[in-house]
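>>> Output the structure for:
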Amino acid sequence: MTDLVTGPDGLVRPLWAARDPLMQAYYDTEWGMPIRDEQGLFERLSLEGIQSGLSWATILRKRPAFRAAFADFAPDAVAAFDESDVERLMADAGIVRNRAKILATIGNARATVAMRGTVPDPDGGQRGGLAELVWSFRPLETPAPRSFADIPSSSPESLALSKELKRRGFRFVGPTTMFALMEAVGIVDTHLVDSHRRGTSGVWPA
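This next block holds a predicted model:
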């Protein structure tokens, strides 16, 4: 069985993006496109951590509920959550009610806020934060997979990013989760070579 299929619209996609309209829309418009702002990176990092052990389709279907429950993933707002918010979230049937992941998301928001102004920026200062840190682990080259078997689950850069985030107090940021984040936000391009989305991020050539 091929890892790619041609849809009724004539576009070539991987199997995971061809069977579910929601996943197809996500693949066609979001996955692999650059996200360079703090709030956007915090949301993706949070959802990738929450997704651990679950399917991405499950998280994507619940994403509107997650955004409502977590103040659109605004780091300052989530960092201010207290025990009453934890109990509110644990009672919210629209999200994944996992206490450890909820506490990690709140803790990661606080770590995000604390990181501001501590990461080197292109001018040599220390004005950067989460987005600058995550993007600083962009590799010198990206994979060029022709099948799912060619796509790695982690990389030296995702391992290094995981270690640095853990050092700064983040949780649920293992190297496999961080590689998935890097794929999702365009830091690496793991679109299969013959997919219609290969090279569309503008970060890497086709």
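
>>> For the rest of this, base every contact and every neighbour count on C-alpha atoms.
OK.

>>> All the strands of this protein, in order from the start?
4-6, 12-14 (DSSP state E).

>>> longest helix anywhere in the chain?
Longest among the helix segments of the chain by residue count, using DSSP state H, is helix 99-115.

>>> And the contacts of that one?
By Cα atoms under 8 Å, 6 or more residues apart in numbering, the residues outside helix 99-115 that reach it are 42, 46, 49-50, 75-76, 78-81, 86, 89-90, 129-130, 168-172.

>>> Of those, keep whichever come out buried.
42, 46, 49-50, 75, 78-79, 81, 86, 89-90, 129-130, 170-172 (16 or more other Cα atoms under 10 Å).

>>> From residue 197, how far off is residue 28?
With distances taken as Cα to Cα, to the nearest Å, residue 28 is found 7 Å from residue 197.

>>> neighbour-wise, which of the two wins?
Shown here are residue 28 and residue 197; by other Cα atoms under 10 Å, residue 197 has more neighbours (23 against 17).

>>> can you tell me which residues contact the more buried one?
13, 28, 191.

>>> Give me the distance between the nearest residue to residue 166 once chain neighbours are set aside and residue 140.
Spatially, and ignoring its direct neighbours in sequence, residue 166 is nearest to residue 173 (7.1 Å; Cα to Cα, 6 or more residues apart in numbering). As judged by Cα to Cα, residue 173 and residue 140 stand 22 Å apart.

>>> Also this sequence, please, to line up against the first:
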Amino acid sequence: MKTHDTDQTRCGWHGADPFYVKYHDEEWGVPEYDSRALWEKLVLDGFQAGLSWITILRKRENFREAFQGFDPEIIATWGEADVQRLLANAGIIRHQGKIEATITNAQAYLEIEAAEGFATHCWSYVGGAPLQNQWESLEAVPAQTEISRVFSKNLKKKGFKFCGPTIVYAWMQACGLVNDHLTSCYRHNEVRRD
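Below is the predicted model of the structure:
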């Protein structure tokens, strides 16, 4: 298991929680090019709306189990019985609208995947490579951008739900479509090389 140097300078949004530090150090901002993994993270960001990300992160394995490994081909076929089953699962966020949106989003994902590839579609918004931002403070990092607004609007046109511009931007940060590690964070240059 990788140890996390407590003396390293980091972004700071994760606080002192070791679980959250590990996520910051190993996952957040690393470019993701796998369509299914991108979709899973977008779904989880939708579940996060109104909650803290650490809540979702701590329940991620429960989500993966409940949602069949986030296999969109399986989820796209689900109906009311599956919604009720998930609403009874205390290991996940039991929000009917978000559960139903996941089913709808799986259907929309499959259409995009068949047409052009979901990863190709997502990365087209940033020209196929991570945008390299140079934020010096957390206060400088935007909650949304023009790209996330356009991206969000287009996802909604394709049938996605729980994908507003703030959710989309948080997802873009997490999946490395943008490098929003602060310039003082040791991960900024490491992620830039990925």
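
>>> tm score of chain vs chain?
The TM-score (TM-score structural alignment, normalised by the length of the second structure) is 0.92; 189 aligned residues with a Cα RMSD of 1.7 Å.

>>> Need the winner for burial among the strands of the first structure.
Mean neighbour count, computed with mean count of other Cα atoms under 10 Å, is highest for strand 12-14 among the strands of the first structure, reaching a mean of 21.

>>> Superpose on the second structure and give me the mean offset of that strand.
Aligned to the second structure and superposed, strand 12-14 of the first structure gives a mean residue distance of 1.5 Å (mean Cα distance after the TM-score superposition for the first structure).

>>> if we can go back for a sec, report the aligned residue range of the second structure for the longest helix of the first structure.
Mapping helix 99-115 of the first structure onto the second structure (TM-score structural alignment) gives residues 96-112.

>>> average distance between the matching stretch and the first structure?
So stretch 96-112 of the second structure averages 0.6 Å relative to the first structure (mean Cα distance after the TM-score superposition for the first structure).

>>> list the buried ones in that stretch?
So stretch 96-112 of the second structure, judged by 16+ other Cα under 10 Å, has buried residues 98-110, 112.

>>> Make sure residue 155 of the second structure is actually in contact with residue 162.
No. Residue 155 of the second structure is beyond contact range of residue 162, at 9.8 Å (criterion: Cα atoms under 8 Å).

>>> Would you agree residue 128 of the first structure is in contact with residue 118?
Yes. In this structure residue 128 of the first structure lies within contact range of residue 118 using Cα under 8 Å: 6.1 Å.

>>> what residue of the first structure matches up with residue 175 of the second structure?
That one, residue 175 of the second structure, aligns with residue 185 by TM-score structural alignment.

>>> count of neighbours near that match?
23.

>>> Identify the residues contacting it.
31, 32, 33, 34, 35, 41, 44.

>>> How about residue 121 of the second structure?
residue 112.

>>> for the first structure, what spans make up the helices?
Counting by DSSP H, the first structure has helices at residues 21-29, 38-51, 56-69, 75-79, 83-90, 99-115, 130-135, 156-167, 175-184.

>>> Looking at those helices, spot the one closest to residue 145 of the first structure.
helix 175-184 (12.7 Å; Cα to Cα).

>>> What lies in contact with the closest one?
30-33, 44-45, 48-49, 52, 153-155, 158-162, 188-190.

>>> roughly how far is it from the heart of the chain?
6 Å (Cα atoms, centre = their mean, to the nearest Å).

>>> tilt between it and helix 38-51?
130 degrees (axes from the mean of the first three to the mean of the last three Cα atoms, to 10 degrees).

>>> average gap between helix 175-184 of the first structure and the second structure?
Mean for helix 175-184 of the first structure is 0.6 Å (mean Cα distance after the TM-score superposition for the first structure).

>>> So for residue 173 and residue 140 of the first structure, which residue has more residues nearby?
Higher neighbour count among residue 173 of the first structure and residue 140: residue 173, with 25 against 7, using other Cα under 10 Å.

>>> Residue in the second structure paired with that one?
Using TM-score structural alignment, the partner of residue 173 of the first structure in the second structure is residue 163.

>>> what does residue 23 of the first structure give?
Using TM-score structural alignment, residue 23 of the first structure pairs with residue 20 in the second structure.

>>> For that match, give its distance to residue 55 of the second structure.
10 Å.

>>> next one: residue 47 of the second structure
10 Å.

>>> Now do the contacts for residue 39 of the first structure.
With contact set as Cα under 8 Å, 6+ apart, residue 39 of the first structure has these partners: 73, 74, 75.
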